[in-house]
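> Predicted model and sequence follow; I will ask about them next.
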Amino acid sequence: MSAQKILMITGDFTEDYETMVPFQALLAMGYEVDAVCPGKKAGESVATCIHDFEGDQTYTEKRGHNFTLNATFADINPADYDALVIPGGRAPEYLRLDGAVLEAVSHFMSENKPVAAICHGAQILTAAKVIEGRTVSAYPACRPEVELAGATYADIAVDAAVTDGNLVTAPAWPAHPAWIAQFHKVLSSAQQGSLAA
């Protein structure tokens, strides 16, 4: 079978680990991954931020790496992709205002294609109105949005993930091992044609 093609939609001040780690891990596992950002072209980069948990009431934020995009958002057709990844960070806050982003997310969800979102990535899912009736994890500060969108908020450990059909979500980057493993399982089921609708 040919390698599955995965689309990653990201943007400036995306969370560093939540972008770099899944991008590299999925490539290492043999998937094709196109990372795109609205308004930017292949070869350009997005700034990342590092969110850390250092004992304060909320996460701290520091400047991260520059992450190089390898595809152009304006040129992509969601129908050409088998799955979608939505990293967290601050990017989802403004990406959810982009109609083309929401249309792309709606395509993946309506076609029952595998979708993985982590941390604040749930803000894009809620804006796209695609999680009603689903169980969704996200950074705890996103819980009100998840519930207002008609989903059940999965109150799980920070290093855990939850799968609901085609959708794999997690609260933050400490969940990468669980999140990526569950997403890989959903991708494998989809390739075998056994992903439940």
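Cool, got the structure.
> only C-alpha atoms for contact and neighbour calcs from this point on.
OK.
> pretty sure K62 contacts A47?
No. The criterion here is C-alpha atoms under 8 Å, and K62 misses it with A47 at 11.0 Å.
> Which element, helix or strand, includes D34?
strand 32-36 (DSSP states H and E).
> Off-centre distance for that strand?
Relative to the chain's own centre, strand 32-36 is displaced by 12 Å; criterion: C-alpha atoms, centre = their mean, to the nearest Å.
> Not including adjacent chain positions, what is the nearest residue to A35?
Counting by C-alpha to C-alpha, 6 or more residues apart in numbering, the nearest residue to A35 once its immediate chain neighbours are dropped is M8, at 4.6 Å.
> sec struct for that neighbour, please.
Secondary structure state of M8, per DSSP: H, G, I helix; E, B strand; the rest coil, is strand.
> residues in contact with the strand holding D34?
Here strand 32-36 makes contact (C-alpha atoms under 8 Å, 6 or more residues apart in numbering) with 3-11, 23, 26-27, 42, 69-73.
> Other residues contacting the helix ranked longest in the chain?
In the chain, assigned by DSSP state H, the helix with the most residues is helix 176-191. For helix 176-191, the external contacting residues (C-alpha under 8 Å, 6+ apart) are 4, 18, 21-22, 83, 113-116, 159-163, 166, 168-170, 195.
> Report the buried members of those residues.
The neighbour-count test (16 or more other C-alpha atoms under 10 Å) marks 4, 18, 22, 83, 113-116, 160-163, 166, 168-170, 195 as buried among the contacts of helix 176-191.
> re earlier: ok now the longest helix of the chain, how far from the chain's centre?
With C-alpha atoms, centre = their mean, you get 13 Å for helix 176-191.
> Can you give me the buried ones in stretch 110-126?
Neighbour-count burial for stretch 110-126 [16+ other C-alpha under 10 Å]: 112-126.
> ditto for stretch 77-94
Result for stretch 77-94 [16+ other C-alpha under 10 Å]: buried residues 78, 81-93.
> Those into JSON lines, with extra columns for secondary structure?
Shown next, in JSON lines, are the buried residues of stretch 77-94 (three-state DSSP):
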{"residue": "P78", "secondary structure": "helix"}
{"residue": "Y81", "secondary structure": "coil"}
{"residue": "D82", "secondary structure": "coil"}
{"residue": "A83", "secondary structure": "strand"}
{"residue": "L84", "secondary structure": "strand"}
{"residue": "V85", "secondary structure": "strand"}
{"residue": "I86", "secondary structure": "strand"}
{"residue": "P87", "secondary structure": "coil"}
{"residue": "G88", "secondary structure": "coil"}
{"residue": "G89", "secondary structure": "strand"}
{"residue": "R90", "secondary structure": "coil"}
{"residue": "A91", "secondary structure": "helix"}
{"residue": "P92", "secondary structure": "helix"}
{"residue": "E93", "secondary structure": "helix"}
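> here comes the other one, which I'd like you to weigh against the first:
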Amino acid sequence: MANILIIAGDFVEDYELMVPFQALQMVGHSVTVVCPDKVAGQTIKTAIHDFEGDQTYTEKPGHLFALNGNFAGANASDFDALLLPGGRAPEYLRLNPAVIALVADFSAQDKPIAAICHGAQLLTAADVVRGKKVSAYPACAPEVKQAGAEYCDIEVTAAITDGKLVTAPAWPAHPAWLAQFNKLLN
């Protein structure tokens, strides 16, 4: 089975971290979650984003998530695939050159990458979506387009695969997104 790296940070979307972390392990994959400037055993705060009829999502406190890996020393060559959850974390993680270099390295090694919601912000910052079909939370559409990708405005329960890249708009797409990602992993 695959050895998967997840890059997360404080206020990552709770469902977009916890559900893939548990579901991918349930089907036999090894999953390591890291955060810059933190080590295994330390925690990150998560946030829950709900769609309640407002102009944008609402945000509620999530859980503390205990990291099981160290960002320092994480190399794409040590993993088979990368997963990028959304929430607010990608907004500031994309400012970290080591995060961007790691995302770019996974792409350069042609390894499967799954990104959901605002996780696309890490893909665009790493300049790895040019010419690809990419879904993301609709607020990320302008930067997806500016990065040279075709933004795919799909149902919130759908996902899209383009080569080894699997993307989706938000956590309601988990069944489709994780199924497509798992197919690439097998």
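Ah, there it is. Given the structure is predicted, the values throughout are model-derived calculations rather than measurements.
> Tell me how the two chains score on TM-score.
Put the two chains on top of each other and the TM-score (TM-score structural alignment, normalised by the length of structure 2) is 0.99; 186 aligned residues with a C-alpha RMSD of 0.6 Å.
> What separation do you get for the residue nearest in space to the middle of structure 1 and R96 of structure 1?
By C-alpha atoms, centre = their mean, structure 1 has its centre lying nearest to I86, at 1.8 Å. Separation of I86 of structure 1 from R96 of structure 1 (C-alpha to C-alpha, to the nearest Å): 11 Å.
> With T163 of structure 1 instead?
22 Å.
> ok, which stretches of structure 1 are helices?
16-28, 91-95, 99-110, 122-127, 143-148, 176-191.
> so which of those is the most packed in?
helix 122-127 (a mean of 25; mean count of other C-alpha atoms under 10 Å).
> Where in structure 2 does it fall?
Counting by TM-score structural alignment, helix 122-127 of structure 1 lines up with residues 120-125 of structure 2.
> Superposed on structure 1, what's the mean shift for that stretch?
Following superposition, stretch 120-125 of structure 2 is found to deviate from structure 1 by 0.4 Å on average (mean C-alpha distance after the TM-score superposition for structure 1).
> Please say which position in structure 2 D98 of structure 1 maps to.
Per TM-score structural alignment, D98 of structure 1 is aligned with N96.
> count of neighbours near that match?
Around N96 of structure 2 there are 13 other residues, counting by other C-alpha atoms under 10 Å.
> What of C49 of structure 1?
Based on other C-alpha under 10 Å, the number of other residues close to C49 of structure 1 is 24.
> got the contact list for it?
By C-alpha under 8 Å, 6+ apart, the neighbours of C49 of structure 1 are 13-16, 61-65, 89.
> Only the buried subset of the residues you listed, as a ChimeraX command please.
Only the buried entries of the contacts of C49 of structure 1 go into this ChimeraX selection, using 16+ other C-alpha under 10 Å:
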select :13,14,15,16,64,65,89
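> ok, and the contacts of C49 of structure 1 in structure 2?
Here is what carries over to structure 2 from those, by both residues aligned by TM-score structural alignment, their matches' C-alpha atoms under 8 Å: 13-16, 61-65, 89.
> what's the matching residue for the residue nearest to A35 of structure 1 over in structure 2?
M8 of structure 1 maps onto I6 in structure 2, by TM-score structural alignment.
> pretty sure its match is touching L82, no?
Yes. Applying C-alpha under 8 Å, one finds I6 of structure 2 in contact with L82, separated by 5.9 Å.
> residues near the aligned partner of K40 of structure 1 in structure 2, how many?
In structure 2, K40 of structure 1 lines up with K38, judged by TM-score structural alignment. Using other C-alpha under 10 Å, K38 of structure 2 has 16 neighbouring residues.
> residues contacting K38 of structure 2?
Contacts of K38 of structure 2 (C-alpha under 8 Å, 6+ apart): 70-71.
> With the one 4 residues further on instead?
Contacts for Q42 of structure 2 were tallied using C-alpha under 8 Å, 6+ apart; they are 66-67.
> Distance check, it against N70 of structure 2.
Distance from Q42 of structure 2 to N70 of structure 2, by C-alpha to C-alpha: 10 Å.
> ditto for V99 of structure 2
The value you get for V99 of structure 2 to N70 of structure 2, if C-alpha to C-alpha is used, is 13 Å.
> shared neighbours of those two, anything?
With C-alpha under 8 Å, 6+ apart as the test, V99 of structure 2 and N70 both reach P36.
> now for G165 of structure 1: what does it line up with in structure 2?
Using TM-score structural alignment, G165 of structure 1 pairs with G163 in structure 2.
> my bad, P174 of structure 1
Under TM-score structural alignment, P174 of structure 1 pairs with P172 in structure 2.
> nearest residue to its match other than its sequence neighbours?
P172 of structure 2 sits nearest to T157 (C-alpha to C-alpha, 6+ apart), 5.0 Å away.
> how far away is the aligned residue in structure 1 for E59 of structure 2 from D52 of structure 1?
Under the alignment (TM-score structural alignment), E59 of structure 2 maps onto E61 of structure 1. E61 of structure 1 sits 7 Å away from D52 of structure 1, going by C-alpha to C-alpha.
> Thanks again, I'm all set now.
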